[in-house]
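Peer 1: got a predicted structure plus its sequence, pasted below:
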Amino acid sequence: MNSYAVFLRGINVGGINIKMAELKDALKSRPFSGTKTLLASGNVVLASDLDPAGVKTEFEACLRETFGYDAWVVVLKADRVAELVAACPYPPDDASTHTYLTLASDHHALTELYDAGSALDGTELTRLGPEAIAWLAPAGGTLDSPFSKLSSKPKYKASTTTRNLRTMIKVRDAATGLGS
């Protein structure tokens, strides 16, 4: 059994409101165990015998069937979340900046996003692997930062989601040893 972190895209914003207790209850019908929701922003850890693609398929189907919206998730093995957190060159807490990780289920879309983001003036980002980019935003100005505006374009909606590094650390800690 493998431990996974599942990152939901676009819930509890834009009119798609899902209570975490309802999500956890809906997931009981799927081939998952040890399911835990973290924070109210769509972070789930669970264990499953499925591979990452299977977890993604089952999870998205559950969201669509239960909550009736076009659902997209990024699924990472728990050990990969730990590797990404460790590889991030930016601090989790800083008075002047916030650190974010943009995660992707489509490596080509992330490469395109990284290349476009690298061309932006004043944007500091680091490619952590085929599924993640770490980047900095000014404290209090995340949504107005050039990379945030770029990454929120509709063409990235189905394949990317962003979490701050502090959230990634909480997800890492919750997923550690879940499926072993």
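Peer 2: Ah, there it is.

Peer 1: please count neighbours and contacts with C-alpha atoms only from this point.
Peer 2: Fine.

Peer 1: tell me where the protein has strands.
Peer 2: Per DSSP state E, the chain carries strands over the ranges 2-8, 33-38, 43-48, 73-77, 97-104, 125-129, 132-138, 160-164.

Peer 1: for the last one, which outside residues touch it?
Peer 2: Think strand 160-164. 7-10, 73-74, 92, 98-106, 110 (CA atoms under 8 Å, 6 or more residues apart in numbering).

Peer 1: how about stretch 173-180?
Peer 2: Stretch 173-180 is touched from outside by 1, 2, 3, 4, 5, 34, 45, 46, 47, 48, 78, 79, with contacts defined as CA under 8 Å, 6+ apart.

Peer 1: could I get the strands of the chain as JSON lines with mean neighbour count and distance to residue 116?
Peer 2: Below are the strands of the chain laid out as JSON lines (neighbours: other CA atoms under 10 Å; distance: least, CA to CA, whole Å):
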{"stretch": "strand 2-8", "mean neighbour count": "24", "distance to residue 116": "23"}
{"stretch": "strand 33-38", "mean neighbour count": "18", "distance to residue 116": "31"}
{"stretch": "strand 43-48", "mean neighbour count": "24", "distance to residue 116": "27"}
{"stretch": "strand 73-77", "mean neighbour count": "24", "distance to residue 116": "21"}
{"stretch": "strand 97-104", "mean neighbour count": "23", "distance to residue 116": "14"}
{"stretch": "strand 125-129", "mean neighbour count": "18", "distance to residue 116": "11"}
{"stretch": "strand 132-138", "mean neighbour count": "22", "distance to residue 116": "12"}
{"stretch": "strand 160-164", "mean neighbour count": "21", "distance to residue 116": "15"}
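
Peer 1: can I get those in JSON lines with distance to residue 67?
Peer 2: Listed next are the strands of the chain as JSON lines, based on distance: least, CA to CA, whole Å:
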{"stretch": "strand 2-8", "distance to residue 67": "13"}
{"stretch": "strand 33-38", "distance to residue 67": "16"}
{"stretch": "strand 43-48", "distance to residue 67": "16"}
{"stretch": "strand 73-77", "distance to residue 67": "14"}
{"stretch": "strand 97-104", "distance to residue 67": "22"}
{"stretch": "strand 125-129", "distance to residue 67": "32"}
{"stretch": "strand 132-138", "distance to residue 67": "28"}
{"stretch": "strand 160-164", "distance to residue 67": "19"}
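
Peer 1: here comes the other one, which I'd like you to weigh against the first:
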Amino acid sequence: MTAYIAMLRGVNVGGNSLKMSWLREACADLGLQDIQTYVQSGNIVFSSRLSASKLEQTLKATIDKQTRLPVTVVVRRAAEMAEIITGNPFLKQKGIDVAKLHVTFLVEAASKLAASKLDVLAGTRDEYRLAQREIYLHCPVNYGESKISNNAIEKALSVGATTRNWKTVTTLHEMAIAS
């Protein structure tokens, strides 16, 4: 069994209401094990023998069919999340406030050419670094006021994505390796 983390985009915001108890039950019905949810925004930790891409498809189809909520589902193995955490380039900067760090998880890798569109969004205030299927963000003022929002990233890159703050990223990883 492999430990996984699934992150759903847009859950329990903007009228997209989804009970975590229902989500846990739906995951159990799919044969997933060791299921836990974190906060009310669509974060699920579980174990499965399926691949990440199969899990993304299956979870999305189940949620779409049973709730009619158009959600993006991003799944990462716990081992991948560990690499994402250790690979955050902003952690190497002195005096960085981790409360100002976020990670945008992409459904698929973005091309460097498409990613160059993010320069305009980041402007002079916010910083980003593109990895494989993640974008590390440093928003020193406030992510809520940043122009490099999840919606803007999806539009610029033409790829589904979901963003989590650094505390959520590290907590989800800790939950996954503990299960």
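Peer 2: Yep, it's here. Here the structure is a predicted model, which is why all the values come from computation and not from measurement.

Peer 1: still on that earlier bit, ok, which of the strands of the first structure comes nearest residue 20 of the first structure?
Peer 2: strand 33-38 (6.2 Å; CA to CA).

Peer 1: so how far is the closest one off the chain centroid?
Peer 2: 15 Å (CA atoms, centre = their mean, to the nearest Å).

Peer 1: mean deviation, the biggest helix by length in the first structure versus the second structure?
Peer 2: Ranked by residue count under DSSP state H, the longest helix found in the first structure is helix 52-67. Superposing on the second structure and averaging over aligned pairs (mean CA distance after the TM-score superposition for the first structure), helix 52-67 of the first structure comes out at 1.2 Å.

Peer 1: and that helix, which residues are buried?
Peer 2: By 16 or more other CA atoms under 10 Å, the buried positions in helix 52-67 of the first structure come out as 52, 55, 56, 58, 59, 60, 61, 62, 63, 67.

Peer 1: that one versus strand 2-8: what angle between them?
Peer 2: Using axes from the mean of the first three to the mean of the last three CA atoms, to 10 degrees, the inter-axis angle of helix 52-67 of the first structure relative to strand 2-8 is 50 degrees.

Peer 1: quick one: neighbours of residue 175 of the second structure, just the number.
Peer 2: By the measure other CA atoms under 10 Å, the count of residues near residue 175 of the second structure is 19.

Peer 1: against residue 53 of the second structure, how distant is residue 3 of the second structure?
Peer 2: Residue 3 of the second structure sits 14 Å away from residue 53 of the second structure, going by CA to CA, to the nearest Å.

Peer 1: then residue 31 of the second structure?
Peer 2: 16 Å.

Peer 1: for residue 86 of the second structure, same thing?
Peer 2: Residue 86 of the second structure is 23 Å from residue 53 of the second structure, by CA to CA.

Peer 1: now residue 122 of the second structure
Peer 2: For residue 122 of the second structure, the distance to residue 53 of the second structure - CA to CA - is 30 Å.

Peer 1: and residue 118 of the second structure, by the same measure?
Peer 2: From residue 118 of the second structure to residue 53 of the second structure the distance is 26 Å (CA to CA).

Peer 1: thinking again about what came up before, let me know the closest of the buried residues of helix 52-67 of the first structure to residue 133 of the first structure.
Peer 2: For the buried residues of helix 52-67 of the first structure, the nearest to residue 133 of the first structure is residue 52 (19.3 Å; CA to CA).

Peer 1: spatially nearest residue to the counterpart of that closest one in the second structure (excluding sequence neighbours)?
Peer 2: Alignment note: residue 52 of the first structure maps to residue 52 in the second structure; criterion TM-score structural alignment. In space, and not counting its chain neighbours, residue 52 of the second structure is closest to residue 75: 5.7 Å by CA to CA, 6 or more residues apart in numbering.

Peer 1: and the one you found, what is it in contact with?
Peer 2: 4, 5, 6, 7, 52, 53, 55, 56.

Peer 1: for these, which one is nearest residue 147 of the second structure?
Peer 2: Nearest to residue 147 of the second structure among these is residue 7, at 21.9 Å by CA to CA.
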